[in-house]
Each structure stands twice: as C-alpha cells, then as structure tokens.
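Colleague: just to be clear, the model below is a prediction. Sequence and coordinates:
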Amino acid sequence: MKALLKSIGSFDCEPQKYVPEDKSIFHITLTLSIGPDNEIGSEYFDLFVCSPEWLCKHQWEPEILRHTLIVRKYDLDEITETINKYIEKCTCKTWEETAQKLSRYFAWEFEDYSN
C-alpha cells in the first residue's frame, strides 16, 4: 500500500512561515499527516528537524537519535522532498505494515500501541 504525505504541521509554529532566529542553530518538531494514497484518512507521525550546530550546542550526552532529520538549513521544500523519499521506501501490502515501516523514520502516534 502506497503512503502519501498529506500535510505538514507543527505545534511550535507554522512550518511554511518558520524563519529561525539563527539560521545555523535551529530545531523544529514537524507533525506529518501520512495515509494511504487511495484513502481520505491519515495518521500522525512526528519528526524532529535540527541543524548540526543545534545538536552540538544542546546534545550533551551520547545518544542514539531516532526520528530525527539533520539539515544544514531550514528549507521546507528540501525537507519535504527528503520526507517523501523516505515515505516512498515504505510501501507494503497493507497500511499496518506500511505504517510500521514509516515508524522506523518518523514517530508514529500508534507506535507500541496494543489492542
């Protein structure tokens, strides 16, 4: 089942209008609405986006970073293109399998959910 990025939002600000105070040191958490390309519905996935300089300044302890995209500059078109490339890699037979694959890259709202 092919997945489609349906929208990008953020609780921090409007991603389309976001301009970092310091273009080299920034971070934003994006909320991605992703769903089957042939259906109306979608589910939410989060992605933390930051610059390498932000990591150097704020990440003090060794840590394996998950659900994080590191970019040199905040360019929403470039970020969206990168997100779409990862989404294309996640096509499976069912939405559940596709969403599980997507959750390797993006924090899924239903990750670790059990009925």
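Modeller: Structure's in. What do you need? Residues are numbered from 1 along each chain as shown.

Colleague: going by C-alpha atoms from here, please, whenever you check contacts or count neighbours.
Modeller: Fine.

Colleague: tell me the helices and strands packed up against the biggest strand by length in the chain.
Modeller: Counting by DSSP state E, the longest strand found in the chain is strand 27-36. Here strand 27-36 touches strand 3-9, strand 43-50, going by 3 or more C-alpha pairs under 8 Å, 6 or more residues apart in numbering; DSSP states H and E.

Colleague: here's the one I want to compare it with:
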Amino acid sequence: MKVEIKKLYSLEIEDEISSYWPAETYNFGTWIRLSVGPTDELGADYFDLFVCTPQWLSEELEKDPVAQWGRHSLIVKGYNLAAIADQLDRMVQRCSGDDWQEIAVKIARFAAWEFEDYKM
C-alpha cells in the first residue's frame, strides 16, 4: 500500500504554512500537522509533531532548565519548509505495510497519531 502526505499545516500559525516565514529562521518552534492517507483514497488521518531549532530549544531550557521532553519532535538547523516537508515525506515513505492500520502505527512512532491508543 502506498501512502502520501496530503497536506501540511501548523496548529499555531494563522496563515498558510506555505506563506509563513519566522522572524528568525534559526530560532523557531511550532506544531505541524500532517494529513496522511493512502495514495489512491480521499481519506487521511492526522499526525502531529513539533518542529524546532536548537536555538529555540536552548532558549526554552533557559526558561525551564530542568528538562524539555522530546517525543514527536523534529529538530532542524533552520526554517526551510521545503526541507522540512522533504524530511517528513521521506519518513512517511519509509513506513510500509499491508494495510493502513499497519502503516499508521509506524508513522505514529515519530508523529502523534490522532487515533493513538484509541480503543473501541
């Protein structure tokens, strides 16, 4: 089964992420939502991850020097949406399986899946 990222957007940025540019490209952090689903289907599930730079992380540690948690995070050198999207696409493409459930569980290892730990 082939899957693809159908859309990327930020949970914190009001504008379209494609037109967003931070004041300091080397110092930013934001949650990004990936809409991912099978290539030949309309539907998709949401996966969230936090993208930040080392400078942003360093400044956060100044505010709370004890610790910063890092699950579902991507640390980049600077803001470059094309490079970030490429990294995300490569990770999604590495997640293979026979059905959507199997693939989604693998994607959830690096991005928080909306149905993670969901029980019927």
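Modeller: That came through fine. Because the structure is predicted, anything quoted here is derived from the model rather than measured.

Colleague: so the longest strand of structure 1 versus strand 3-9, what angle?
Modeller: 140 degrees (axes from the mean of the first three to the mean of the last three C-alpha atoms, to 10 degrees).

Colleague: just give me the longest helix of structure 1.
Modeller: helix 76-88 (DSSP state H).

Colleague: in structure 2, which residues correspond to that one?
Modeller: Mapped onto structure 2 using TM-score structural alignment, helix 76-88 of structure 1 covers residues 81-93.

Colleague: quick check: buried residues in that stretch?
Modeller: Buried positions in stretch 81-93 of structure 2, judged by neighbour count with 16 or more other C-alpha atoms under 10 Å: Ile84, Leu88, Asp89, Val92.

Colleague: what's the residue closest to the geometric middle of structure 2?
Modeller: Closest to where the C-alpha atoms of structure 2 average out (C-alpha atoms, centre = their mean) is Leu49, at 3.6 Å.

Colleague: that one pairs with which position in structure 1?
Modeller: Per TM-score structural alignment, the equivalent position to Leu49 of structure 2 in structure 1 is Leu47.

Colleague: spit out the contact partners of its match.
Modeller: Listed by C-alpha atoms under 8 Å, 6 or more residues apart in numbering, the contact partners of Leu47 of structure 1 are Thr29, Leu30, Thr31, Leu32, His67, Thr68, Leu69, Tyr105, Phe106, Ala107.

Colleague: if we use 10 Å, what do you get?
Modeller: When contacts are counted by C-alpha atoms under 10 Å, 6 or more residues apart in numbering, Leu47 of structure 1 touches 10, 28-32, 66-69, 83, 105-108.

Colleague: roughly how far apart are it and Ser114 of structure 1?
Modeller: 22 Å (C-alpha to C-alpha, to the nearest Å).

Colleague: do Arg104 of structure 1 as well
Modeller: Separation of Arg104 of structure 1 from Ser114 of structure 1 (C-alpha to C-alpha) stands at 17 Å.
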